[in-house]
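Undergrad: sequence-free structure coming up:
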């Protein structure tokens, strides 16, 4: 089934402060990454989509059903700080989630066995959750999110706190579950984004400043970022004149900088040919490009 998510004109305020401002986007099966600095509004948006935050205006439709009115077990969710009772087993916890999501009792064991196998939990599923490592807890978290075969899975900061090997493993899991459903990921780790999705949404101060492919984001920045080699003393002066995107130390006490040029800086420089997603991300944030 090709699932369709439509988000239109979502506004959300807290203590008279506008946290989300006219958020609109759409997506279908696969992975979309929602990027933004801490405090940009990513987690607030995720909570609106799962029904934990009620927006002041807007609508959210999943396959033409109103998620703001009734999620109907269509959503799986893994929060950044996933936690549960330490004194129950992983199996008992997944059984409890099945009951919450109204999984047919005659299919429950088969359903649990499937996600246990899918996320390599067999060795520890009968042990109490308090004995799990951080990596195993994260696996259990993604397993409970896909219980009930939801149409959309929403994950907040999926690889925070995981070591490099665990992060690689987790990216594989996300790619697998994204084949049959929508996966929305809130993150600020650009390395993860480059490996498991080409579809991104960038939020800054509660507003969408970019939506599209990673290649489109890079293309926008490519003709707007210059590079120059300077010494340490010159770098301090340049920082006062332009917006520096990246600094890289070279030999002989020299530093290569990538920056957004302006009329206040006419020094000899050239357009940067190698623009990374991180460069494009910073460029779009600094320029506040509204699309």
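TA: Thanks, I have the structure now. Note that this is a predicted model, so its numbers are computed, not measured.

Undergrad: from here on, just use CA atoms for contacts and neighbour counts.
TA: Will do.

Undergrad: number of nearby residues for the residue lying closest to residue 225 once chain neighbours are set aside?
TA: Closest residue to residue 225 apart from its sequence neighbours, by CA to CA, 6 or more residues apart in numbering: residue 260 at 5.1 Å. A count of neighbours around residue 260, defined by other CA atoms under 10 Å, yields 20.

Undergrad: same check, this time on residue 163
TA: 12.

Undergrad: residue contacts, it?
TA: Taking CA atoms under 8 Å, 6 or more residues apart in numbering as the definition of contact, residue 163 has no neighbours.

Undergrad: please report how far the residue nearest the centre of the chain lies from residue 51.
TA: Centrality entry for the chain: nearest residue to the mean C-alpha point is residue 186, 2.3 Å, by CA atoms, centre = their mean. Residue 186 sits 16 Å away from residue 51, taking CA to CA, to the nearest Å as the criterion.

Undergrad: burial measure for residue 237, as a count.
TA: Residue 237 has 10 nearby residues by other CA under 10 Å.

Undergrad: same question for residue 123.
TA: Using other CA under 10 Å, residue 123 is surrounded by 8 other residues.

Undergrad: please, which helix or strand holds it?
TA: If you go by DSSP states H and E, residue 123 is not part of any helix or strand.

Undergrad: give me the neighbour count for the residue lying closest to residue 222 once chain neighbours are set aside.
TA: With CA to CA, 6+ apart as the criterion, residue 222 has its nearest non-adjacent residue at 5.9 Å, and that residue is residue 275. For residue 275, the count of nearby residues is 20 (other CA under 10 Å).

Undergrad: so what's residue 275 up against?
TA: Shown in contact with residue 275 (CA under 8 Å, 6+ apart): 218, 221-222, 225.

Undergrad: assign it to helix, strand or coil.
TA: coil (DSSP: H, G, I helix; E, B strand; the rest coil).

Undergrad: and residue 117, that's in a strand?
TA: No. Counting by three-state DSSP, residue 117 falls outside a strand, being helix.

Undergrad: in stretch 10-30, what counts as buried?
TA: Judged by neighbour count using 16 or more other CA atoms under 10 Å, the buried positions of stretch 10-30 are 10-13, 19-25, 27-30.

Undergrad: of the residues you listed, which belong to strands?
TA: With strands identified by DSSP state E, the entries of the buried residues of stretch 10-30 that belong to them are 10-13, 19-25, 27-28, 30.

Undergrad: ok so, going back, which residues touch the residue nearest to residue 225?
TA: 224-226, 242-245, 283.

Undergrad: in TSV: those residues, plus secondary structure.
TA: Listed next are these as TSV, based on three-state DSSP:
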residue	secondary structure
224	coil
225	coil
226	strand
242	coil
243	strand
244	strand
245	strand
283	helix
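
Undergrad: please compare the first structure with the one that follows:
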């Protein structure tokens, strides 16, 4: 099984949202990482055949996904960033409705919906209206609907938005278990979600892939760019203005700054082991950096 896209591009007037990106994806979890505005959602909508590309193509096992039509939709599960729902439907009613749209037989759909509500931790509220749910609970309904047809390709756009830390761990475990023989694409700017489960990371900036590789391969790119510097509290603001400070912590009356920089910021700084978050901050020192 293979999902590939070649020189995929999307223009909106004079703006280039996705700029000639290519990749070949086989079963596993792929983390699409980038700041808001990097082009992640536009790319995912093209991969789902919801949005027509300006140029380039998306192929599933060598076939163009646009020409495949319903055959492609049958193997696809998608959670958009802005997940829509019917507030007066119960969680079970909503999943049954989505299952009907996907052409899943009623008996199979009910069994699958019950199983998924259990897996996302909503079985105890299956008969309560979705409109009464918290944001995190609604997001879990969205994750369940994307999995209803047991898709070969699962595309999730910011799936952990609104989930608390415990819910995020549950989701990551669910996804890791599911992805054994499936292609899973997870878009987020929450670095810890990617670091925990992605087999491969695609780092996207200004519509392009700037890096692609395993988590360890990408972290290696940040090696030698992460420093710790102990300063007096009144000096901290100066460093925050002149460089990227990933973190600061108090040690007695002093502050220890974690600085992302190509060069040693000062002879007193010491090198640190890099993380994926450090790499992210190196490429996106501010959200506006996208």
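TA: Happy to help now that I have it. Remember, it's a predicted structure, so these values are computed and weren't measured experimentally.

Undergrad: still on that earlier bit, hmm, which of the contacts of residue 275 of the first structure are common to the second structure?
TA: Of the contacts of residue 275 of the first structure, the subset whose aligned partners also make contact in the second structure (criterion: both residues aligned by TM-score structural alignment, their matches' CA atoms under 8 Å) comprises 218, 221-222, 225.

Undergrad: who wins for most neighbours among those residues?
TA: Counting neighbours by other CA under 10 Å, residue 225 comes out on top of those with 24 neighbours.

Undergrad: so which of the contacts of residue 260 of the first structure persist in the second structure?
TA: Counting by both residues aligned by TM-score structural alignment, their matches' CA under 8 Å, the contacts of residue 260 of the first structure still in contact in the second structure are 224-226, 242-243, 283.

Undergrad: ok, so of the residues you listed, who is nearest residue 81 of the first structure?
TA: Sorting these by distance to residue 81 of the first structure puts residue 283 at the head of the list, at 29.8 Å, by CA to CA.

Undergrad: next, the contact list for that closest one, please.
TA: Going by CA under 8 Å, 6+ apart, residue 283 of the first structure touches 221, 245, 260.

Undergrad: switch those residues over to CSV; also include distance to residue 145 of the first structure.
TA: Below are those laid out as CSV (distance: CA to CA, whole Å):
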residue, distance to residue 145 of the first structure
221, 36
245, 37
260, 42
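
Undergrad: now, among those residues, which is nearest to residue 160 of the first structure?
TA: For these, the closest approach to residue 160 of the first structure (CA to CA) belongs to residue 245, at 24.0 Å.

Undergrad: surely the closest one meets residue 259?
TA: Yes. Using CA atoms under 8 Å, residue 245 of the first structure is in contact with residue 259, at 5.0 Å.

Undergrad: which of those two has more neighbours?
TA: Counted by other CA under 10 Å, residue 245 of the first structure and residue 259 do not tie: residue 259 has more neighbours, with 24 against 19.

Undergrad: name the nearest residue to that one, sequence neighbours excluded.
TA: Take residue 259 of the first structure and drop its neighbours on the chain: the residue closest to it by CA to CA, 6+ apart is residue 244, 4.2 Å away.

Undergrad: surely that neighbour meets residue 256?
TA: No. Under the criterion of CA under 8 Å, residue 244 of the first structure is not in contact with residue 256, lying 10.5 Å apart.

Undergrad: which one's more surrounded, these two?
TA: residue 244 (22 against 16).

Undergrad: quick check: the aligned residue for residue 56 of the second structure in the first structure?
TA: Superposed on the first structure with TM-score structural alignment, residue 56 of the second structure falls opposite residue 58.

Undergrad: tell me how many other residues crowd its match.
TA: Using other CA under 10 Å: residue 58 of the first structure sits among 16 other residues.

Undergrad: also the one 5 residues further on?
TA: Residues contacting residue 63 of the first structure under the criterion other CA under 10 Å number 15.

Undergrad: same thing with residue 256 of the second structure?
TA: The burial metric for residue 256 of the second structure, expressed as a neighbour count using other CA under 10 Å, is 17.

Undergrad: wait, the residue nearest to the centre of the first structure sits on residue 153?
TA: No. With the criterion set as CA under 8 Å, residue 186 of the first structure and residue 153 do not qualify as a contacting pair; they are 11.3 Å apart.

Undergrad: which residues are in contact with both of these two?
TA: Between them, residue 186 of the first structure and residue 153 have no joint contacts when contacts are counted by CA under 8 Å, 6+ apart.

Undergrad: all strands of the stretch 51-200 of the second structure, in order?
TA: Under the criterion DSSP state E, counting those that start in this stretch, the stretch 51-200 of the second structure contains strands at 55-60, 63-64, 76-79, 153-157, 183-188, 200-205.

Undergrad: can you lay out those strands as TSV showing distance to residue 36 of the second structure?
TA: Rendered in TSV, the data for these read as follows (distance: least, CA to CA, whole Å):
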stretch	distance to residue 36 of the second structure
strand 55-60	23
strand 63-64	29
strand 76-79	17
strand 153-157	12
strand 183-188	9
strand 200-205	9
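
Undergrad: and the ones you listed: which comes nearest residue 110 of the second structure?
TA: Evaluated with CA to CA, the strands of the stretch 51-200 of the second structure place strand 76-79 nearest to residue 110 of the second structure, the distance being 17.5 Å.

Undergrad: just list what that closest one packs against, helices and strands only.
TA: Counting contacts by 3 or more CA pairs under 8 Å, 6 or more residues apart in numbering; DSSP states H and E, strand 76-79 of the second structure is packed against helix 135-147, strand 153-157.
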